[in-house]
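# only geometry, no sequence info:
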């Protein structure tokens, strides 16, 4: 594929990337404040979506190993699976918060500061990573491999951090679920 074709293919996705990068956090924030009345709280979801985060982290590491070993097809499949897992996490997370009250962290002292630091960085980076994931994916599917590699070096650690800290946040707050 020629360089100009790659750029054209990539450009057709840019508007969608911008729209999704803004729309996803806004919709999540809005839905986070919406409570569905007369619906059984989905209190069983937090350990499931925490497990999805753990699996996402594992899949990201496996995809990294696959590409380092030149297993491109396996890498593509694992990355597509990681995106699917992240989307399923988001759906479950929003569904839980639309049917259940937020759980307050009950720890004190250093644990409280650690929890809020991890939570805050997790939330901020989960928003920041959205365009990185989308751009990285588009560069792969448009066969712009050199640019894909460059941004993947940033996307991978950000996404891995978000996946791992999602599990850590769950572990730290799980004793306080009602």
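Structure received. From a predicted model like this one, the values you see are computed outputs, not experimental measurements. Numbering: from 1, shown residues only.
# CA atoms for contacts and neighbours, from now on please.
Fine.
# wait, what's in contact with residue 172?
Residues near residue 172 by CA atoms under 8 Å, 6 or more residues apart in numbering: 105, 115.
# try residue 33
97, 98.
# now the nearest residue to residue 41 once chain neighbours are set aside: how far from residue 92?
Spatial nearest neighbour of residue 41, excluding adjacent residues (CA to CA, 6 or more residues apart in numbering): residue 99 at 4.7 Å. Residue 99 sits at a distance of 11 Å from residue 92 (criterion: CA to CA, to the nearest Å).
# show me where this protein has its helices.
Counting by DSSP state H, the chain has helices at residues 3-32, 45-68, 72-99, 109-141, 145-173.
# check the offset of the fourth one from the chain's centre.
On the basis of CA atoms, centre = their mean, to the nearest Å, helix 109-141 sits 7 Å off its chain's mean C-alpha point.
# now it: buried residues?
The neighbour-count check on helix 109-141 (16 or more other CA atoms under 10 Å) flags 115, 118-119, 122, 126-140 as buried.
# show me what it is packed up against.
Secondary-structure packing of helix 109-141 (3 or more CA pairs under 8 Å, 6 or more residues apart in numbering; DSSP states H and E): helix 3-32, helix 145-173.
# next up, a structure to set beside the first:
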């Protein structure tokens, strides 16, 4: 019972962050500093870096699940903190890139165009949806509510892994069209 009470202390923060992060990204995504007259260089070097970070996140998530299945709790904990840090790093670089660069249009045609947009849209939707799942899963771990942690982690893991992998796929598919 104490663990659930400890969890509840974090619920407001989970809700606030789950709303503010997507809104902030959407708001900042719409701001292009160059178009506003700021003399900034486009950060064109960032997309391959943040795509790599997405790939690393996927690898770290898989290793973390393997670690916990092998009862290596401390390793799992450290890997999950690393995955969160990687995701935050990705987000900051993604925002910085889009605040200094024009959006890149996908140039593929035919079936590949529909595949790209399906992957992109599901990636975006699930990247928003996964935020509260990651936060709730993390809170349940730090409050030692491991049974509830395991239950939601079974949902969080595949969502987060999908977002990380499709982030790389989206980059690979659009990279030929970067200016």
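Received it, and whenever you're ready, just let me know what you need. In this text the structure is predicted, and so the values were computed from the model without any measurement.
# hmm, residue 36 and the residue nearest to residue 41 of structure 1 touching each other?
Yes - if you go by CA atoms under 8 Å, residue 99 of structure 1 and residue 36 touch, sitting 5.7 Å apart.
# quick one, which of these two is more surrounded?
More crowded of residue 99 of structure 1 and residue 36, by other CA atoms under 10 Å: residue 99, with 19 against 14.
# give me the distance between the nearest residue to residue 164 of structure 2 once chain neighbours are set aside and residue 154 of structure 2.
Nearest residue to residue 164 of structure 2, sequence neighbours excluded (CA to CA, 6+ apart): residue 54, at 4.8 Å. Separation of residue 54 of structure 2 from residue 154 of structure 2 (CA to CA): 20 Å.
# of the two, who's got more company?
For residue 54 of structure 2 versus residue 154, the count of surrounding residues by other CA under 10 Å is larger for residue 54: 27 against 11.
# who touches that one in this structure?
Neighbour list for residue 54 of structure 2: 86, 87, 90, 164, 165, 167, 168 [criterion: CA under 8 Å, 6+ apart].
# and for the equivalent of residue 32 of structure 1 over in structure 2, nearest residue in space, chain neighbours not counted?
Alignment note (TM-score structural alignment): residue 32 of structure 1 maps to residue 29 of structure 2. Nearest residue to residue 29 of structure 2, sequence neighbours excluded (CA to CA, 6+ apart): residue 98, at 5.7 Å.
# residues near the one you found, how many?
Applying other CA under 10 Å, we find 23 other residues in the vicinity of residue 98 of structure 2.
# just give me the match in structure 1 for it.
Checking TM-score structural alignment: residue 98 of structure 2 goes with residue 97.
# is it true that that match touches residue 32?
Yes - counting by CA under 8 Å, residue 97 of structure 1 does reach residue 32; the two are 5.7 Å apart.
# picking that back up, let me see the contact set for the match of residue 98 of structure 2.
32, 33, 35.
# if we only consider the residues you listed, which is nearest to residue 16 of structure 1?
Using CA to CA, residue 32 is the member of the contacts of residue 97 of structure 1 that lies nearest residue 16 of structure 1, at 23.2 Å.
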